[in-house]
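Participant: okay, predicted coordinates and the sequence, questions at the end:
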Amino acid sequence: MTDLSTVEERVAEAVGARLFTVLAWFPERRAMRRVYSNHPEQYPVGGEKTVEISAGWLRQCVELQQPYLGADRDAVRAVFADAGLIESLGCGAVINVPVVDDGRTLGALNILDAEGKYDEASVAAAVELAPLAVPALRKVVDAR
């Protein structure tokens, strides 16, 4: 089974990531719980997002299972309540990729780096790597 640190390494190599977190989706609570973070002081494992999740982002990434590209600071600010903290880490661009297993959204990869770092090719590379997180996220989601 691929662990999430290995997923981070592969994403960093293929796409680049200053900030990398993985969220597990709990549909009964409409909540996402952070299960992995490469910046645990700022984004600790166990943190949950519910009301601050943007409805448009939630629909696109979780319900429609489509990736989200926020290529600049304005796009990050439009979706994330913690944009100030994100910017303080040198990040101004984001790719969110749903992690899907047999049609079920298990969670999402959150990949962030400097403004202008990502484009559609970056998104495509991230989408190809998302299945690596399925075993770890399935274990978390099914254990609830």
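Facilitator: Cool, got the structure.

Participant: CA atoms for contacts and neighbours, from now on please.
Facilitator: Fine.

Participant: tell me how many other residues surround Leu85.
Facilitator: Neighbour count for Leu85, taken as other CA atoms under 10 Å: 13.

Participant: could you find the closest non-adjacent residue to it?
Facilitator: Gln42 (7.9 Å; CA to CA, 6 or more residues apart in numbering).

Participant: mind checking the SS state of that neighbour?
Facilitator: coil (DSSP: H, G, I helix; E, B strand; the rest coil).

Participant: give me the neighbour count for it.
Facilitator: 11.

Participant: so where do the strands sit in this protein?
Facilitator: Along the chain, counting by DSSP state E, strands occupy 19-26, 31-37, 48-49, 68-70, 93-101, 104-113.

Participant: helices or strands next to the longest one in the packing?
Facilitator: If contacts are counted by 3 or more CA pairs under 8 Å, 6 or more residues apart in numbering; DSSP states H and E, strand 104-113 sits against strand 19-26, strand 93-101, helix 134-142.

Participant: also the third one?
Facilitator: Of the remaining helices and strands, those touching strand 48-49 by 3+ CA pairs under 8 Å, 6+ apart are strand 31-37.

Participant: adding another structure so you can compare the two:
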Amino acid sequence: MNQHQDLATAMASADNQPRSTFEALCALARQAVGARLFTLMTFDARSRGAQRIFSSMPDAYPELGTKPLNETWWSDHVLDGHKTFVANDIGAIAEVFPDHELIASIGCESVINVPIVINGKVCGTINCLDAAGHYTPERVAASDALKLPGAAAFLLNKSISSGSVL
């Protein structure tokens, strides 16, 4: 099976949700663009709060409660502008992420943050981190293929956390 089929199968299952869907989305992202570290963050437009809801390295980047958003040009670009952010060296990462030393310590020096936009608002981001220079223009273009599966995964998570039935 390909990664899209694996994601569809994971989403259809009632077992271990939303984690099984997040793990399948991680596998899809690793195939599409590559990611040593893969995380999912939700954003609340009203409170401007963020929450990590999945991490492929939970020891370094645990799934935690909500935190206030660090308002920078990054938030203008990604959350308000709905544009993918790419940094291909640790210096560029350090400009916007205060945890740049931790990022470097796990062997990551490039990042791509793909905003997931639903109904005109960013509900979260898919975050892939890898070695310096990893996110080439071709990989950045390929990241667009993560938007629809990402939206489905975020909607599933919202449905589960609100207790609603799809």
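Facilitator: Okay, I see it. Keep in mind the model is a prediction, meaning the values are calculated, not measured.

Participant: coming back round to it: most tightly surrounded among the helices and strands packed on strand 104-113 of structure 1?
Facilitator: Highest mean neighbour count among these (mean count of other CA atoms under 10 Å): strand 93-101, with a mean of 26.

Participant: what about that one, how far off from structure 2?
Facilitator: In the superposition with structure 2, the average deviation recorded for strand 93-101 of structure 1 is 0.6 Å (mean CA distance after the TM-score superposition for structure 1).

Participant: now for that strand, which elements pack on it?
Facilitator: If contacts are counted by 3+ CA pairs under 8 Å, 6+ apart, strand 93-101 of structure 1 sits against strand 68-70, helix 73-79, strand 104-113, helix 120-129, helix 134-142.

Participant: run the angle between the third one and helix 120-129 for me.
Facilitator: Strand 104-113 of structure 1 runs at 140 degrees relative to helix 120-129, counting by axes from the mean of the first three to the mean of the last three CA atoms, to 10 degrees.

Participant: if we can go back for a sec, identify the residue of structure 2 aligned to the residue nearest to Leu85 of structure 1.
Facilitator: Gln42 of structure 1 maps onto Ala60 in structure 2 when the alignment is built from TM-score structural alignment.

Participant: what about its match, distance to Ile160 of structure 2?
Facilitator: Going from Ala60 of structure 2 to Ile160 of structure 2 by CA to CA, to the nearest Å gives 26 Å.

Participant: can you check Asn127 of structure 2 too?
Facilitator: Asn127 of structure 2 is 22 Å from Ile160 of structure 2, by CA to CA.

Participant: for Ala10 of structure 2, same thing?
Facilitator: When distance is defined by CA to CA, Ala10 of structure 2 is 14 Å away from Ile160 of structure 2.

Participant: the aligned partner of Leu155 of structure 2 in structure 1 - nearest residue in space that isn't next to it in sequence?
Facilitator: Under the alignment (TM-score structural alignment), Leu155 of structure 2 pairs with Arg138 in structure 1. Counting by CA to CA, 6+ apart, Leu106 is the residue found nearest to Arg138 of structure 1 once chain neighbours are left out, at 6.5 Å.

Participant: how many other residues sit next to that neighbour?
Facilitator: Residues near Leu106 of structure 1, counting by other CA under 10 Å: 27.

Participant: residue contacts, it?
Facilitator: Contacts for Leu106 of structure 1 (CA atoms under 8 Å, 6 or more residues apart in numbering) come out as Ala24, Trp25, Phe26, Pro98, Val99, Val100, Val134, Leu137, Arg138, Val141.
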